[in-house]
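J.: Here is my input, please return the structure:
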Amino acid sequence: MVGPEHPQEREAAEQPGVRYVGDAVTTGSIPVITDDFEPAPTLPELGTGQLLRRLGVMLGLALGVGAVIGVVWYLLVPLTVYEIQPDGRAVTNQRGLANYYASDAWFVVLGLLVGIGLGIVCWRLLNRIGWPVTLVAVISALVAGLLCWGVGWLLGPSDFGNRIAVAQPGELVPIELTVRGPAALLAWMLGGIIPVLLWSSLAPDEEEPKPLRLPWRSNG
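T.: Now for the predicted structure:
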């Protein structure tokens, strides 16, 4: 009689990548690892229509979130206020000077949070398209950041130069709400790419072979 007769050996022999050589009754069978692994089933490819719909969802989400966060940005940022002196000079206090870059700071914080959220949604919807999912995540976060910037600027006071030029003594003139360092947009794109890179690096690969269960590692 040739082949595994012990229940554990029979169970292991049914696993891909294992075959037995020898007499299981007299000399004992020897497990031999082979290369005939069965690959794990891969996820189905996205059709063109389904891909376009999901890209549309990402674009709509980026636009909607960018507009909402623009309102949040406007409400959160304490704007520096200048007071017009009788001699025509515009002065501000130390708090005003400290708040001068508050718009950029809040823009970066909100951008990281929103970018991470968009990156997670992008990975969930489009991870089957491969590496282009990274571009989609970055572009979605960039679109959201630009719209946030635009909405905040429209809601806040603009044309600081013209307003301060016509201001009367004793009048308080807030600066405009804008991003003074365009590099702050990088925070949005960085947030978008972080979840994609983490998942692609740490998540199990769907195309890897099934793990081999050897008989001596059986639970009994």
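J.: going forward, measure contacts between C-alpha atoms and count neighbours the same way
T.: Fine.
J.: Could you pull out the buried residues of stretch 67-87?
T.: For stretch 67-87, burial by neighbour count (16 or more other C-alpha atoms under 10 Å) applies to 67, 69-74, 77-84.
J.: Secondary structure class of the most centrally placed residue in the chain, three-state.
T.: Residue closest to the average C-alpha location in the chain (C-alpha atoms, centre = their mean): Gly119, at 2.3 Å. Following DSSP: H, G, I helix; E, B strand; the rest coil, we place Gly119 in the helix state.
J.: For the comparison step, fold the sequence that follows:
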Amino acid sequence: MNPSQEPAPQQYGQVPQYDTQPAYPFGPPSEAMAWEQPRPPHRSPRRTVSVMAAVTAGLAVAGAPLGLLWSWLAPSVPVINAGRNGIVVNDPSPEEYVAADAWFTLLGFGFGLLAAVLIWMLLRRDRGPALVLGVTFGGLACAVVAWQVGRLVGLSAWDEWQRTSAAGDTYARPPDLRTHGALLVIAFAAVIVTTLLAGWSNDPDLDLPGAKPGYGHDLTDASSDSPDEPDPTAAPAPPAPWPADPPRG
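T.: Below is the predicted model of the structure:
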């Protein structure tokens, strides 16, 4: 190569002129994404307590029709006035007691499943610990209300028959709950379903179903954690100067 054709070296102290037009006219990509996906507001403690109380009260009120349904489906127990022996079951192998407990357990489990899914869909903006506590206390209250309402159906007539019946009279005793552990079924089913729905949700805030992971986080923090990343709006660095020619002997 002819030495006369070599490019002239850059003089020290001279900075070449470059186009300073920013590469992103609307800001860096991280700022644009953060502007498009703002973080939802945090839930206040008052809102958390109100949601928990509302869910508990709603489930407790729903226990009344559930108790009526249980009283209608559960079989009555045939009894007889045995005179001196009192009132005894008029069946050598009674299954009505077990059937009443089984109907209460099945109805409570199904109601807990449906109630948890319905509450999860309706209270999207209030998902979290308040919802779990609400279905827990509400499930317990619902079971107690359903039991008391169901056993009250026909209870006055049953008490009247015990006072006025004679020896040899038969009657169909209204159903009652003998296994009180069944009162935990509604709350158990509701808590399990709520926990599974929260675990299957791909959004950390549990607000928007189907949202991509990371919604609600400040995306600008990721850019600040990498100081070695070049600023897209800054002008490119000038090239290094040509090395000095070696001395010719």
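J.: Quantify their similarity with the TM-score.
T.: Comparison of the two superposed chains (TM-score structural alignment, normalised by the length of the first structure) gives a TM-score of 0.64, and 177 aligned residues with a C-alpha RMSD of 3.5 Å.
J.: So what does the residue nearest to the centre of the first structure match up with in the second structure?
T.: Under the alignment by TM-score structural alignment, Gly119 of the first structure pairs with Ala116 in the second structure.
J.: show me where the first structure has strands.
T.: All strands of the first structure, identified by DSSP state E, fall at 18-21, 30-33, 81-84, 90-91, 172-174.
J.: Dump those to a markdown table, plus distance to Trp123 of the first structure.
T.: Listed next are these as a markdown table, based on distance: least, C-alpha to C-alpha, whole Å:
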| stretch | distance to Trp123 of the first structure |
| --- | --- |
| strand 18-21 | 36 |
| strand 30-33 | 36 |
| strand 81-84 | 43 |
| strand 90-91 | 49 |
| strand 172-174 | 41 |
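J.: Tell me which of the ones you listed sits nearest to Gly192 of the first structure.
T.: Between Gly192 of the first structure and these, the tightest spacing by C-alpha to C-alpha is seen for strand 172-174, at 32.5 Å.
J.: Show me the contact partners of the closest one.
T.: Residues from elsewhere that reach strand 172-174 of the first structure (C-alpha atoms under 8 Å, 6 or more residues apart in numbering): 79-84, 157, 160, 163-164, 167.
J.: contacting residues around the closest residue to the match of Gly119 of the first structure other than its chain neighbours?
T.: Among residues not flanking Ala116 of the second structure along the chain, Ala190 sits closest, at 5.0 Å (C-alpha to C-alpha, 6 or more residues apart in numbering). Neighbouring residues of Ala190 of the second structure by C-alpha under 8 Å, 6+ apart: 112-113, 115-116, 135-136, 139.
J.: who wins for neighbours among those residues?
T.: Among the contacts of Ala190 of the second structure, Gly139 has the most neighbours (other C-alpha atoms under 10 Å), with 34 neighbours.
J.: I'd say that residue and Leu59 touch.
T.: Yes - under the criterion of C-alpha atoms under 8 Å, Gly139 of the second structure lies in contact with Leu59, with a separation of 6.4 Å.
J.: for the first structure, which helix is longest?
T.: Identified as the longest helix of the first structure according to DSSP state H is helix 48-76.
J.: Any idea how far it is from the middle of the chain?
T.: Put simply, helix 48-76 of the first structure sits 13 Å off its chain's centre (C-alpha atoms, centre = their mean, to the nearest Å).
J.: And stretch 166-175 of the second structure, by the same measure?
T.: Using C-alpha atoms, centre = their mean, the offset of stretch 166-175 of the second structure from its chain centre is 48 Å.
J.: what lines up against Pro209 of the first structure once you look at the second structure?
T.: Looking across to the second structure (by TM-score structural alignment), Pro209 of the first structure lines up with Gly214.
J.: What's the local residue count around its match?
T.: Counted with other C-alpha under 10 Å, Gly214 of the second structure comes out at 13.
J.: Ok, Asp159 of the second structure next?
T.: So Asp159 of the second structure, with other C-alpha under 10 Å, has 11 neighbours.
J.: before we move on, what about Val21 of the first structure?
T.: 13.
J.: how much space is there between it and Arg89 of the first structure?
T.: 96 Å (C-alpha to C-alpha, to the nearest Å).
J.: One more: Trp199 of the first structure?
T.: 55 Å.
J.: ok, and what's touching stretch 59-70 of the first structure?
T.: With C-alpha under 8 Å, 6+ apart as the criterion, stretch 59-70 of the first structure contacts 110, 114, 118, 140-141, 143-152.
J.: Which two among these are spaced furthest apart?
T.: Greatest spatial distance in these: Leu118 and Gly152, 19.8 Å, computed using C-alpha to C-alpha.
J.: just to revisit the earlier point, tell me the residue in the first structure aligned with the residue nearest to Ala116 of the second structure.
T.: Superposed on the first structure with TM-score structural alignment, Ala190 of the second structure falls opposite Gly192.
J.: Against Ala144 of the first structure, how distant is that match?
T.: Counting by C-alpha to C-alpha - Gly192 of the first structure and Ala144 of the first structure are separated by 10 Å.
J.: Burial check on Leu51 of the first structure, number of neighbours?
T.: Using other C-alpha under 10 Å: Leu51 of the first structure sits among 16 other residues.
J.: Return the residues in contact with Asp91 of the second structure.
T.: Asp91 of the second structure touches 78-79, counting by C-alpha under 8 Å, 6+ apart.
J.: Could you report the distance from it to Trp158 of the second structure?
T.: Distance, Asp91 of the second structure to Trp158 of the second structure, by C-alpha to C-alpha: 18 Å.
J.: Roughly how far does Glu95 of the second structure sit from Asn85 of the second structure?
T.: 21 Å.
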